[in-house]
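1. Following is a predicted model, sequence given first.
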Amino acid sequence: MAHTITGKKKLLARVRRIKGQAEALERALSGEAECTAVLQQIAAVRGAVNGLMAEVLEGHIREHLGPDAVEPAQRDEDLAAVVAALRSYLR
């Protein structure tokens, strides 16, 4: 996946922010924070993960499914993989 290699630094920075948000959520739960603070932190983590998913998915679609990107048989395989990933993610 060349698109994840070229954007590796930016993607890893996103993952590190998500890790920090998840750790903040853990601290909030351990510290018995107010429900609203916990809910807000959960929403922040979810938004960050959704943003990461959208960025990686967009890169994959542009590189593997764009016009004349690959042969038709490979395109079908890549499309099936994207659909499977989306179905899993949206459960």
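-> That came in fine, so what should we check first?
2. C-alpha only now, for contacts and for neighbours.
-> OK.
3. Count the residues that sit near V56.
-> Each residue near V56 was counted by other C-alpha atoms under 10 Å, and the total is 16.
4. try it against this one:
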Amino acid sequence: MAHTIKGKNKLIARVRRIKGQAEALERALTSEEDCNAVLQQIAAIRGAVNGLMMEVLEGHVRDHLASGEPTPQRDADLETVVTALRSYMK
């Protein structure tokens, strides 16, 4: 997985932020915070995980599925797939 090696530091930073968010959620549950605060934290974690998933998935598509000689049609098709994935992941 070359794309995860090239972007390793960036991906690890994202994972560490997610870890911090999960720890904040645990503290919120332990201290019996308001449901709204807990739900907001869960939504933030979900968004962060989806962002991480999209970054790794896009790298995979670009590096593995679209390898070979670039052509205008392939590049356009690749952008269409990535745009659809980004829309779906929101």
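-> Thanks, I have it. Note that the structure is a prediction, hence the values are computed from the model and not measured.
5. Check which helix or strand the residue most central in space within structure 1 maps to.
-> The structure's structure 1 has its C-alpha centroid closest to M53; by C-alpha atoms, centre = their mean the separation is 2.3 Å. Counting by DSSP states H and E, the element that carries M53 of structure 1 is helix 35-64.
6. Quick one: list the elements packing against whichever helix or strand comes after that helix.
-> Using DSSP H and E, the helix or strand that directly follows helix 35-64 of structure 1 along the chain is helix 72-89. Packing partners of helix 72-89 of structure 1 (3 or more C-alpha pairs under 8 Å, 6 or more residues apart in numbering; DSSP states H and E): helix 35-64.
7. Please give the number of neighbouring residues around the closest residue to L29 of structure 1 other than its chain neighbours.
-> Among residues not flanking L29 of structure 1 along the chain, V38 sits closest, at 6.9 Å (C-alpha to C-alpha, 6 or more residues apart in numbering). Applying other C-alpha under 10 Å, we find 18 residues neighbouring V38 of structure 1.
8. what's next to stretch 17-34 of structure 1, contact-wise?
-> In this structure, residues lying in contact with stretch 17-34 of structure 1 by C-alpha atoms under 8 Å, 6 or more residues apart in numbering are A37, V38, Q41, I42, A44, V45, A48, V49.
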